[in-house]
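Colleague: just need the structure, nothing else, for what follows:
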Amino acid sequence: MNRILVILLSFLYVLFMASLAGFYYKNDETEKVLAAVAGVLCGAMPLLLLALFLRLQFTAPLIVFYFIFLFCSQYLGSILDWYAISWWDLFLHFMSGVLLAYAAIPLYERMVHRSAGKKVSSWFIFLFTLSFAVLGGVLWEIYEFSMDQFFNMALQGGNKDTMTDLIADTVGGFVMATWAGLRTRS
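Modeller: Reported below is the predicted structural model:
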């Protein structure tokens, strides 16, 4: 069922973003075309990487959450310019921390031998999911910094912007990691 959900949501999101890319290309709005093309790539990623190659089993809520996050960041944020709203970027960084920590749970379950079961400390699960979320935030900030340096873009708004983004990623990851750690205790 989840495989069908991935295929359906990926197809719909890729179609939506490809349509936007065509529309904005005709209207000569280059930045929006680039955001829509990025949407096509991000929308196809779960289909290509997760469903076909890695064979990880992600839950339906995680899959849906991923596409909601893409819609909010790429369409609402970049294309409709909701990043102009002062709290929007911070909110999305918080949500990305939650999303990454939530994605770390099935990854962890796939990596740990089944015989370990309840022997694994809930603290370890907490630290793994939190670390995964924080690493995702750090890698994103490295990406933004690199784009600014090499392509003269303006993705970062200075040290304060970077640090508040990383704090929001960490808080979101902390919330989900706490839930994951408590879930394994019971």
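Colleague: CA only for contacts and neighbour counts going forward, please
Modeller: Will do.
Colleague: so Leu56: helix, strand or coil?
Modeller: Following DSSP: H, G, I helix; E, B strand; the rest coil, Leu56 is assigned to coil.
Colleague: likewise Tyr143?
Modeller: Here Tyr143 is recorded as helix under three-state DSSP.
Colleague: I'd say Gly173 and Leu135 touch.
Modeller: No - if you go by Cα atoms under 8 Å, Gly173 and Leu135 don't touch, sitting 10.0 Å apart.
Colleague: neighbour-wise, which of these two wins?
Modeller: Neighbours were counted for Gly173 and for Leu135 using other Cα atoms under 10 Å; Gly173 has more, 33 against 17.
Colleague: and that one, how far from Leu166?
Modeller: Distance, Gly173 to Leu166, using Cα to Cα, to the nearest Å: 10 Å.
Colleague: do the same with Ser146
Modeller: Ser146 is 16 Å from Leu166, by Cα to Cα.
Colleague: name the residues contacting each of Gly173 and Leu166.
Modeller: Residues touching both Gly173 and Leu166 (Cα atoms under 8 Å, 6 or more residues apart in numbering) are Val134.
Colleague: quick check: closest non-adjacent residue to the residue most central in space within the chain.
Modeller: Centroid-nearest residue in the chain, with Cα atoms, centre = their mean: Ser96, separated by 5.0 Å. Spatially, and ignoring its direct neighbours in sequence, Ser96 is nearest to Asp169 (6.3 Å; Cα to Cα, 6 or more residues apart in numbering).
Colleague: to check against the first, give me the structure of this:
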Amino acid sequence: MENKSSNKIIVLISLISNVLMFVVAFYLLIYVLATGDDPNGRLLSHFATTTLTALPLIAYAVLKEKMNVFLLVFYTFYVFVAVFLGASMNFYNQFENINYDKLIHVFFGYTTAILGLIVLIKTNKLNQSSLFFNLLFIFSFGMMIEAVWEMLEFSMDQLLGSTTQGVPVLGFNGKYLVDVGETMFDIISNFIGVLIFIIQFTFYTKTKKAPIMSFMIRELSK
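Modeller: I've put the predicted structure just below:
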């Protein structure tokens, strides 16, 4: 009973957080559309935030008690730091001095590894496969998502004129070019996130003494 009460409180906090982010981002979206005042080019970011914060609200309305609490909390936290703060609040540019973008890419890598773990759990492969296979799958899955993400960013920059892969600089040939280093550092950051998860998962598999990983697998298996 106590566990159910705790879960209800956690779910409520997560849903309220999504509502607040939705309200702020929606207001900013309407403001930009109405006034055209968007000096930092945040229009698409506000749209992304409103969409991504609305999804868990819709999901909860449909699933109710069946909604996975761990996924809801993790999703809410990721959207908060990566989309709401990073994109809508422009933290990626405002806090470029502390490499906020790269820190989020590390977190993104860890997140994609969790998605790989979910696939293994839902397909009943986690306990039936060797440690090597599980690690190879999680690593490959995480890096595949990062590759797809970078392709999406490249496509957006080409089609919409955005600068998600870096601001073009004037080259020696007189043409504006985007430094490939930005993309490579994103991939490396993602790799670090995946690697952190793999080390954590390996320690859990060998010792069964990793409480965070144990909790994660138990919650994702529900």
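Colleague: secondary structure element for the residue mapped onto the residue nearest to the centre of structure 1 from structure 2?
Modeller: Under the alignment (TM-score structural alignment), Ser96 of structure 1 pairs with Phe108 of structure 2. According to DSSP states H and E, Phe108 of structure 2 maps onto helix 100-122.
Colleague: pretty sure Phe126 of structure 1 is touching Ala180, no?
Modeller: Yes - taking Cα under 8 Å as the definition, Phe126 of structure 1 is a contact partner of Ala180 at 6.3 Å.
Colleague: list the contacts of Thr76 of structure 2.
Modeller: For Thr76 of structure 2, the contacting residues are Ser14, Ser17, Asn18, Thr53, by Cα under 8 Å, 6+ apart.
Colleague: which ones among those residues map onto helices?
Modeller: Ser14, Ser17, Asn18, Thr53 (DSSP state H).
Colleague: next, format the residues you listed as JSON lines and append neighbour count and distance to Lys4 of structure 2.
Modeller: Shown next, in JSON lines, are those (neighbours: other Cα atoms under 10 Å; distance: Cα to Cα, whole Å):
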{"residue": "Ser14", "neighbour count": "20", "distance to Lys4 of structure 2": "15"}
{"residue": "Ser17", "neighbour count": "16", "distance to Lys4 of structure 2": "20"}
{"residue": "Asn18", "neighbour count": "25", "distance to Lys4 of structure 2": "21"}
{"residue": "Thr53", "neighbour count": "25", "distance to Lys4 of structure 2": "24"}
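Colleague: how far away is the equivalent of Leu131 of structure 2 over in structure 1 from Gly172 of structure 1?
Modeller: Using TM-score structural alignment, the partner of Leu131 of structure 2 in structure 1 is Ser122. Ser122 of structure 1 sits 18 Å away from Gly172 of structure 1, going by Cα to Cα.
Colleague: more neighbours: which of the two?
Modeller: Counted by other Cα under 10 Å, Ser122 of structure 1 and Gly172 do not tie: Gly172 has more neighbours, with 26 against 19.
Colleague: what helix or strand is that one located in?
Modeller: helix 159-185.
Colleague: ok, back up a step: which of the ones in helices among the contacts of Thr76 of structure 2 lies closest to Met216 of structure 2?
Modeller: Ser14 (17.5 Å; Cα to Cα).
Colleague: pretty sure that closest one contacts Val73?
Modeller: Yes - applying Cα under 8 Å, one finds Ser14 of structure 2 in contact with Val73, separated by 6.0 Å.
Colleague: so for Val33 of structure 1, what's the nearest residue that isn't a sequence neighbour?
Modeller: Leaving aside its sequence neighbours, Val33 of structure 1 sits nearest to Ala21 (Cα to Cα, 6+ apart; 4.6 Å).
Colleague: which element, helix or strand, includes the equivalent of that neighbour over in structure 2?
Modeller: Using TM-score structural alignment, the partner of Ala21 of structure 1 in structure 2 is Leu29. Here Leu29 of structure 2 is covered by helix 2-35, with elements defined by DSSP H and E.
Colleague: now for that helix, which elements pack on it?
Modeller: Judged by 3 or more Cα pairs under 8 Å, 6 or more residues apart in numbering; DSSP states H and E, the packing partners of helix 2-35 of structure 2 are helix 43-63, helix 69-78.
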